[in-house]
Every structure is written in C-alpha cells, then in structure tokens.
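Peer 1: no sequence for this one, just the structure:
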C-alpha cells in the first residue's frame, strides 16, 4: 500500500440541533483538527480544540453525549453505539492516554504495561505464524466480502467515481493483464478506478484490499502521466499485496491481538466494538511492503523493464510535496508513515535490483 490512504476515525451518532429539531442520524469524522458532521440533517464542522468530552463520571448507562459550542449535541445510545463511541473517543478526544490512566490508578497502569509487554512478545514471536494458520481457514468469499465492505465505506466518505476517459482505463487495464501474462504468474484481481472526493485526500495513491481488489486514483495516473512504466510498477506493488494476501493477514493479525487484549483486561465488548476502527486505520508492516516492492521489481523485469522506473514515483511525489508546502497547505496524508520502509531504503533496494539485473553474477 502506498502511504497516505488511512481513513480518518469515524463513528455513527445522532445530531440534535440547538433549535430543537428532531434528532438526525449522522456520521462524525475527525480530520485535520476538525470534527466533521455529515448527514441529511447536518453538514458542518467544529474545531476539536476546546470541546468538552463526556468523561467517565458524566456517562449514564449507554448514553454518550457531546455538547457543541452552539448548544447542538451529538449523542450515542445503546450498548453497541456507546462502545463504538468510547473506542472512537479514545482515538480523537482527550479522554484517553495518561488522563484516563490516572483515574484508573497505578495498579491499572502497571497491569496495562505488563499486558503491552506480553502482547509485544506474542506479536514479535508468534503472531505472524498464528495468523498464517488462521488465514488458511478463511473462506475466499469472506475475504472478498471484507474487501467489498471496506471499499463501500471509502466510497461513502473519501472516494468518488473515476473521471479518467474510458479508453485510458481500458489501455491501462490491458497493459496490466498483458504484463501479468508475460510474467507467468496468473493472479485473480479486480482493478478499480476512483478519484478523491474532496480533490485532495487520499490524493495520488493505489491500495489493495482483501479479496483481490486494487484501487488506483485518478490523481496517481495524472501524477505519473507519461511514465506508464512507473504506473505499472506501482500497480505491480499492489498486486504483490494481493498475491501474498497481506490485507487479510493484517485483518487476521489485528483480530488476534484484539482477542488477546480482551482476554487480558476482561473487556471483550469495548475492544471488539473498536476493532473496525483499528482495522480501518491499520497499515502494512515494513516486511509486507518490502515483499510488495519485490513483486513490483519482478513484474517489471519479466516485461523487460528496469526497476528504476519505480524511482519516478518517488521523484514526482517529492516534487508534489514541495509544491504543497510552498502553497502553505498542510499535507495530513503525507508519503512517509512509520510502517513503510524509509524512502531512502526503498530507493536503495530498487537501485540494487536494477544493478543486479544489469550485471548478473558469473
């Protein structure tokens, strides 16, 4: 997955306007320091800074209520909605971290640290192996359903239908299919084209979802205009994620961690309710990304192309980032997340692959 496609934290709630209008269902997103409220009865934004979030003492049963500066309210009710709200608030509000731990007491803090250490050991040593075992039991239809549900969610919030000319899409689809055929590694995949709904996020990007769906944005095609070899390499990177089932492996590993946390703290409800948010924000590991880079390099080589074509992506992304900074626009969806190997490392590996192809060992 290219950096910068992580969806913002969202939650479902009811919106009660200050004028007494009946409650309306809305979707609430936290993005760039703003709380975005979207629904048939409301479409507004409120600064996150200064909001008075419901704390533990103010909660009544399953009721969660956030009062906005103008007197309007956001409300969640019911066990499932309140648990989802709590998981969401822990990500975007101030009612988490050291403040929450202070109220929980020193004993809870020590227990949490011990649990974190155990989870880290389990993650580093046993989680990948366990996830592979579970993954072998996952039906392909379930994997496809997860991918479809994820794309539907992104279509509702971040993505819009592509405006690329149909002929251009067909040309790119034919080239990808021919490249895979020449590589001798057939693969079931579904290439989808989208654009950023707001014109900025996720911007130039491509990403793979469980079940074989690969999404390419119009902005990426435009960024790599005149460099179709680089675009083929990027799509080959995502096809590497598909071949290795990285998306479903991420879901499986995160699910195992979620269940382990529930067993340690004895609170399955809130943990499981927050799992969709955690999964939506998951990022591929560095090992996954290296495997996908290797797949892109192999696809280019099999088609008589130099892996150096991939460097065009880094060059144009860097130039675009510089333009964004000069325009004074914050780049909240930057191209360097911690989960990805540093750009310098990836560039060095690509250059080494190109050099080894040019000078094979005797």
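Peer 2: It's in. It should be emphasised that the depicted structure is a prediction, and the values quoted were computed from it without experimental measurement.
Peer 1: Going by C-alpha atoms from here, please, whenever you check contacts or count neighbours.
Peer 2: Will do.
Peer 1: Show me the strands in this protein, by range?
Peer 2: According to DSSP state E, the chain carries its strands in the segments 10-16, 24-31, 34-39, 42-47, 64-67, 73-76, 159-161, 190-196, 206-209, 213-217.
Peer 1: What helices and strands are in contact with the fifth one?
Peer 2: Looking back up the chat, that one is strand 64-67. The contact analysis (3 or more CA pairs under 8 Å, 6 or more residues apart in numbering; DSSP states H and E) places strand 64-67 against strand 73-76.
Peer 1: ok, and which of the strands of the chain has the densest surroundings?
Peer 2: Taking mean count of other CA atoms under 10 Å as the contact definition, the stretch among those with the greatest mean neighbour count is strand 206-209, which reaches a mean of 25.
Peer 1: sorry, back to before: closest one to residue 246 among the strands of the chain?
Peer 2: Shortest separation from residue 246 across the strands of the chain is recorded for strand 206-209, at 8.6 Å, computed as CA to CA.
Peer 1: Please list the residues outside that closest one that contact it.
Peer 2: 1-2, 5, 147, 150-151, 214-217, 220, 234-235, 238-239, 241-242, 247 (CA atoms under 8 Å, 6 or more residues apart in numbering).
Peer 1: chain center to that strand, what's the gap?
Peer 2: On the basis of CA atoms, centre = their mean, to the nearest Å, strand 206-209 is displaced by 9 Å from the centre of the chain it belongs to.
Peer 1: One more to weigh against that first structure:
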C-alpha cells in the first residue's frame, strides 16, 4: 500500500516563490517532490483550530499547507497523530484540569514548600547576617514609623532595670534559654503604630512610649509582653516571616517587574508582626515560662488585652493593632497567661 500524499507549497528559504510539491512519509523520512529529509531534522506543526500548517525544514526551508483540515487528516493517516500535549491543549476539560492542578500546586507550595524552604534558609543564616538585617530594618523604621523616645532617661533606665532583673532571675531559676544577643529600644510610635512592641530579626526589640504609658501601673504586663517578643527572637520568627513574605514578594515582583513594593513593605510587615498562629503560641509559651521564672505575674496580661482592645475600639481603623493582641483570640490567651 502506497503512502498517502498531500499537495503543498515548498519554499526553499532563498526565494519567496513557492513550488508546488507532493509530500509523503516513508518510515522516518519526509519526501517532498524530488527531495527528502529525515523526520528527526523537521519541526512538525502542532494542530490548531485555525491557520495553515507549516513544516519547518533544515536550512530555512518551509512546506506550507493552506488546507489545515486536509493536512491534519493526512498526518493522522500517515501515522503522525497528535502528541499528548496537543490533545491536552485541544480539550477544554483537560485544560480546566491543568488549571486546577496548577492552582493546587501553587497552594501546596505556599502552604508547605515555602515555609520549609524559609526555615532551611534561616537555619543556614549566621546570626551576624541576621543582625545586619535588623540594623537595616530599624534604620528604615526610624523616621517613618518610629521617632526618638520622649521618656525621660530615668524612666528608660527604670524599665531596663526591671527587664534585666527579670532576665537574671529567670536564668538563676532555670528558666528557658535566652537568645545570645538582644537589645531593648524605646521609641515613640507614629499615630498609625500607636501602643506597640515588636521584635526584629537579630534581636532588636522595640517598645513604644505609648504602650509603656498604657501599662505604667502594670509593669508585670509590660514585662510579659517583652518576654513574648523575646520568644520571637529566640525562635527567629521575624526572619522566618520576612523570608517567607520575601519569597512571595520576589515572585510577584518578577511577574510585575517592580521590586519597590517588596522593599517598602518589609518594615511595616515586621512592625505589625503578622506572625502565624503557631508562632504566636510558641512565643506565648516562651514568654509565659520566662516571665514566671523571672518572678513576674503573667495573669496581669488580662489587663493588657482589655486596655489594648479598648484603645483600638476608641481609635477605630486609624491605628495598627499590636500583633500580640491580634491572634489567637484574646480570651484564649488571657486563660493561657492566667492558668497555673
């Protein structure tokens, strides 16, 4: 049985004038007129719904077929059926399945692969590099989100001494391990930031004048908040969050071609400390253990949550919530800090 033939136009790559030829396949060889070429050297066209078919030949030649339907039928009869990819593209059901699988893959990557990769990067990053990140971020925050503290030097020293006494007692009584390096910074917060406390990668802990004023008659609550922030430092939550958000931001920036939003968002992200629930619970457990080992009454956190709630209810949306009050639910955390 002779191979099926199809009429086409041959462009030799040197002249724009087409030459009519008969085209057929013989095993692994493509014949056109008096010429032939191994199929391995030919670029075969994918089947599409519209448009002519073109077979690309070595050396710049082209075989053109105006009747796409006739070409598809000839190719099928000659044993050149559609590839799996082409059949997939031609089916709306398979295309929809591809979209579902893509979305599921991206979601799985965001949920599991991204945190895993960020955690491995954190484990590999030396503390000296993390400290440089912290210094850079603190410099960005100062002036935009933070301003020099208005607390008198004597007030700042009194808070530092309370803090150091608690830490020293916790070490003496076998409290949880404390980070190798951390510093306490006093700052006045902007109107948007308000009463707040947060930890930066590398051990810089910032507490605002507004929060200390809110808790000036509740030093145990303020110390427990600081112990909670030290928990974020100990477990390197800030760096993990920054790397995870940065990975998503890099992908978005590559797609959009704009890295400015990624760089601008980093300080705000850390200032509002949008930690995961697991990170918050881990910092809560560390903070409660450290504060209690340091002789602090952690049940006074009930006052903290109440006052923060009232403060933000009064100002509405004009200020950012302090992260420690955001999640898990306040009632759950009040019980946690109050239970024996």
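Peer 2: Looks like it came in fine. On a predicted model such as this, the values are computed, not experimentally measured, just so you know.
Peer 1: CSV for the strands of structure 1, including distance to residue 137 of structure 1?
Peer 2: Written out in CSV, the entries for the strands of structure 1 read as follows (distance: least, CA to CA, whole Å):
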stretch, distance to residue 137 of structure 1
strand 10-16, 30
strand 24-31, 34
strand 34-39, 38
strand 42-47, 43
strand 64-67, 38
strand 73-76, 36
strand 159-161, 32
strand 190-196, 22
strand 206-209, 18
strand 213-217, 20
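Peer 1: Looking at the ones you listed, which is nearest to residue 99 of structure 1?
Peer 2: With CA to CA as the criterion, residue 99 of structure 1 lies closest to strand 64-67 of the strands of structure 1, at 18.3 Å.
Peer 1: what span of structure 2 lines up against that closest one?
Peer 2: The counterpart of strand 64-67 of structure 1 in structure 2, counting by TM-score structural alignment, does not exist; no residue aligns.
Peer 1: Likewise for stretch 150-168 of structure 1?
Peer 2: The counterpart of stretch 150-168 of structure 1 in structure 2, counting by TM-score structural alignment, spans residues 137-155.
Peer 1: Would you mark the buried spots in the matching stretch?
Peer 2: Under the neighbour-count criterion of 16 or more other CA atoms under 10 Å, stretch 137-155 of structure 2 has 137-138, 140-141, 145-147, 149, 151 buried.
Peer 1: hey, where'd the helices end up in the stretch 1-150 of structure 2?
Peer 2: Across the stretch 1-150 of structure 2, reading from the start of the chain, the helices by DSSP state H, counting those that start in this stretch fall at 68-77, 84-90, 92-108, 114-124, 127-141.
Peer 1: To residue 320 of structure 2, which of those lies closest?
Peer 2: Each of the helices of the stretch 1-150 of structure 2 was scored for nearness to residue 320 of structure 2 using CA to CA, and the closest is helix 127-141 (14.6 Å).
Peer 1: for that closest one, packing partners?
Peer 2: Using 3+ CA pairs under 8 Å, 6+ apart as the contact criterion, the elements in contact with helix 127-141 of structure 2 are helix 260-272.
Peer 1: so the helix it packs on versus strand 204-208, what angle?
Peer 2: Note on geometry: by axes from the mean of the first three to the mean of the last three CA atoms, to 10 degrees, helix 260-272 of structure 2 and strand 204-208 are set 70 degrees apart in direction.
Peer 1: List the contacts of helix 260-272 of structure 2.
Peer 2: Taking CA under 8 Å, 6+ apart as the criterion, the residues outside helix 260-272 of structure 2 that touch it are 137-138, 140-141, 193, 197-200, 238, 242, 246, 249-250, 253, 320-323.
Peer 1: redo that, cut-off 10 Å
Peer 2: The contact list for helix 260-272 of structure 2, computed with CA atoms under 10 Å, 6 or more residues apart in numbering, reads 136-142, 144-146, 193, 196-201, 206, 238-239, 241-242, 245-250, 252-253, 273-275, 320-324, 326.
Peer 1: Enumerate every residue touching residue 249 of structure 2.
Peer 2: Contacts were defined as CA under 10 Å, 6+ apart; by that measure residue 249 of structure 2 touches 242-243, 255, 258-259, 261-263, 265-266.
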